[in-house]
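J.: Turn this into a structure:
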Amino acid sequence: ESLIHIDDTVVASKQTFLKLHETAHHDMPTHRKMFRFFQDCEKTLDPEISDQFEREANNFARFALFKGNTFAEYAADCAFEIKTPMKLAKKFGASIYASAREFARTNHRACVVYVLEQLEFVDGDGACAVVRRIEPSPRFKAEFGVPTDKVITPDHFLWPVIPIGRKMTRPRSLSIADMNGQAHECVAEAFDTTYNIIILLYPTKALTAKTVIIPPGFQEATAS
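T.: Below is the predicted model of the structure:
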């Protein structure tokens, strides 16, 4: 019998992901064999292999938590707004942080999620918010690239979106350039989870984009 030890000070919604992550290490044959081997000796895994195992365990946990493509299918039927991953987080027993990342990662429309640390006030520099994660959708990545922002300061275009003194920021219009330098009207909105600040940004054209989803097993009719 194996026991999974989880820090009970971690938020309950995050504990679910951690349990699934550790389950992956136990249930995936390669992980189980390697960890048992290294537990019985003083050697350690090569850092690159260790990182690979962690990524594989994260993918296992993500797949189990969001039921494969089920989360993406639910999200596609919901409003294209920041409240959607917040609501789906409760439905899937996930944290808003994980749900927001999954919302962007699996979305067929162009959008990007910024995850910021809470605001800091630095002597001489004023306020800022360190960027923890940036999760672009495949379409956003293809059109706009992957943002490389490290910190959001008062002169950053996303600063007005940060909810200061409130939990949420209403959708705000702004403009960003694609990889060809063409400007696009966008909308950004944010939510303060208490632990992080989540920003969802998307071009307004994504609101009118339509996608035809073909069910599995569908075969196009041919003339006889």
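J.: drop to CA atoms for contacts and neighbour counts, all remaining ones
T.: OK.
J.: quick one: the strands in the chain?
T.: Using DSSP state E, the strands found in the chain span residues 112-116, 120-122, 126-136, 151-152, 168-177, 183-192, 197-203.
J.: Residue 68 is nearest to which of those?
T.: With C-alpha to C-alpha as the criterion, residue 68 lies closest to strand 126-136 of the strands of the chain, at 18.3 Å.
J.: Specify the angle between that closest one and strand 197-203 in degrees.
T.: Between strand 126-136 and strand 197-203, the angle comes out at 60 degrees (axes from the mean of the first three to the mean of the last three C-alpha atoms, to 10 degrees).
J.: In contact with the residue nearest the centre of the chain, which residues?
T.: Residue closest to the average C-alpha location in the chain (C-alpha atoms, centre = their mean): residue 101, at 1.2 Å. Residues near residue 101 by C-alpha atoms under 8 Å, 6 or more residues apart in numbering: 113, 135.
J.: do that again at 6 Å, thanks
T.: For residue 101, the contact set (C-alpha atoms under 6 Å, 6 or more residues apart in numbering) comprises residue 135.
J.: same deal with the one 3 residues further on?
T.: Neighbouring residues of residue 104 by C-alpha under 6 Å, 6+ apart: 112, 136, 137.
J.: Could you list the buried residues of stretch 146-157?
T.: For stretch 146-157, the neighbour count (16 or more other C-alpha atoms under 10 Å) marks 146, 152, 153 as buried.
J.: what does stretch 65-75 give?
T.: By neighbour count on 16+ other C-alpha under 10 Å, the buried set for stretch 65-75 is 65, 66, 71, 72, 75.
J.: The third one and residue 117: what is the separation?
T.: With distances taken as C-alpha to C-alpha, to the nearest Å, residue 71 is found 25 Å from residue 117.
J.: if we can go back for a sec, from the contacts of residue 104, list the buried ones, please.
T.: Buried among the contacts of residue 104 (16+ other C-alpha under 10 Å): 112, 136, 137.
J.: here's the other one to compare against:
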Amino acid sequence: MIDDFTKKEIDKISYELLKGSKSFDVFPTPVDQIMNYSNFVIDNNIDLINIEHSFFETLKEKSFKTLQSGLSKIKGIFDRREKTIYIDVSLESNIGKKNFVQLHEIGHGVLNWQNETTLFLDNDETLSPELEEQFEEEANYFASLTLFQQDRFEAEVEKLKLGLSSVIALRQKFGASVHSTFRNYVLSSKNRCALLILTPIKDSKGNSALCTTRNLFYSNPFKNDIGELDLPVDFGFKWSFIRDYKFKKRFSETGEISLNTVYGETLDCSYHFFNNTYNSFVFIFPKGEKNKARTKIHLKNLS
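T.: All right, here's what the predicted structure looks like:
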């Protein structure tokens, strides 16, 4: 958990970087512009997923920070000695993820108290916002704060109606992934809402038999007014949003469901469903909950 003092320091560094690179109120967030201002060099032509150990010999680095699980599935590398950031070539097809990884690596470079470590190797584990390893958590916080331009994200949320279409619009506006946008949307929301992220479980034949919980987030108003929901870890076909998933529904804003809270109360909810092939997102809020929209939404695409 990042302490308040460190958060303020990261806030200040992020603000100065956005301001100095003239990136505030430029959409999507100009990550390459921020990169150039930070004086780091980027190399995104390396296949880091299939990287060989000999690659590190070219860096002439004998000690570096990495996961105990080894060098598999690396998405980004920050080499402080060469002031170079390496981004896996596969992320070219996922701009939202690439932007976050790039800013995560910039974070390792500009948070000066991390200078003791000269090389960072990052995969899905270190890039997860739920990771509590100090330097990685700080870099993730910096990346999210910078990508969503600090208070600009909340200002945009206030203009839009409550729901999935707003999340997709914000994702497109800031150049982020659906996952990071949804998480930020719920955690910063002034509405009572929750986000259930599901990952499919494969049976012995490789078919998706059911889904398991990857993450569950609540807005502060939801936790304060309602508490938490009494939900299982795994979900089967009896759940309407699993039927949405099984029937390959991509996008829906018409779901209704009754859920129990941990206090034994029944809560009538609306839910919105989105499946991006990697995860399914179930956005939950009490029936009647809404945010008065001041801006109409025109979605370009759902990819």
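J.: just the buried ones among the contacts of residue 104 of the first structure now: which is nearest residue 161 of the first structure?
T.: Ranked by distance to residue 161 of the first structure (C-alpha to C-alpha), those are led by residue 112 at 14.0 Å.
J.: which one in the second structure is aligned with that closest one?
T.: Here residue 112 of the first structure is matched to residue 194 in the second structure, going by TM-score structural alignment.
J.: and if you look at residue 78 of the first structure?
T.: Using TM-score structural alignment, residue 78 of the first structure pairs with residue 160 in the second structure.
J.: how far away is that match from residue 286 of the second structure?
T.: From residue 160 of the second structure to residue 286 of the second structure the distance is 18 Å (C-alpha to C-alpha).
J.: Residue 79 of the second structure now?
T.: Using C-alpha to C-alpha, residue 79 of the second structure is found at 47 Å from residue 286 of the second structure.
J.: before we move on, what about residue 224 of the second structure?
T.: 14 Å.
J.: So if I had to pick from those two, which one is more boxed in?
T.: Under the criterion of other C-alpha atoms under 10 Å, the comparison of residue 224 of the second structure against residue 286 puts residue 286 first, with 21 against 11.
J.: burial of the alignment partner in the first structure of residue 171 of the second structure, as a residue count?
T.: Structural alignment (TM-score structural alignment) places residue 171 of the second structure against residue 89 in the first structure. Counted with other C-alpha under 10 Å, residues neighbouring residue 89 of the first structure total 22.
J.: and residue 89 of the first structure, what does it touch?
T.: The neighbours of residue 89 of the first structure, taking C-alpha under 6 Å, 6+ apart as the test, are 95, 96, 99.
J.: change it to 8 Å
T.: 95, 96, 98, 99.
J.: Of those residues, which ones are shared with the second structure?
T.: Checking the contacts of residue 89 of the first structure against the second structure (both residues aligned by TM-score structural alignment, their matches' C-alpha atoms under 8 Å), the contacts still present are 95, 96, 99.
J.: between these, which is nearest residue 165 of the first structure?
T.: Nearest to residue 165 of the first structure out of those is residue 96 (C-alpha to C-alpha; 19.6 Å).
J.: Report how many residues lie close to that closest one.
T.: Counted with other C-alpha under 10 Å, residue 96 of the first structure comes out at 22.
J.: Ok, residue 60 of the first structure next?
T.: With other C-alpha under 10 Å as criterion, residue 60 of the first structure counts 20.
J.: Alignment lookup: it to the second structure.
T.: By TM-score structural alignment, residue 60 of the first structure lines up with residue 142.
J.: Touching, its match and residue 8? I think so.
T.: No: using C-alpha atoms under 8 Å, residue 142 of the second structure makes no contact with residue 8, being 10.8 Å away.
J.: wait, which of the buried residues of stretch 146-157 of the first structure is closest to residue 123 of the first structure?
T.: Ranked by distance to residue 123 of the first structure (C-alpha to C-alpha), those are led by residue 153 at 13.6 Å.
J.: who are the neighbours in contact with the residue nearest to the closest one when sequence neighbours are not counted?
T.: Spatial nearest neighbour of residue 153 of the first structure, excluding adjacent residues (C-alpha to C-alpha, 6 or more residues apart in numbering): residue 128 at 4.6 Å. Residues in contact with residue 128 of the first structure (C-alpha under 8 Å, 6+ apart) are 119, 120, 121, 122, 151, 152, 153, 154.
J.: Now do the nearest residue to the third one once chain neighbours are set aside against residue 167 of the first structure, distance only.
T.: The reference is to residue 121 of the first structure. Spatially, and ignoring its direct neighbours in sequence, residue 121 of the first structure is nearest to residue 127 (4.3 Å; C-alpha to C-alpha, 6+ apart). Applying C-alpha to C-alpha, the value for residue 127 of the first structure to residue 167 of the first structure is 18 Å.
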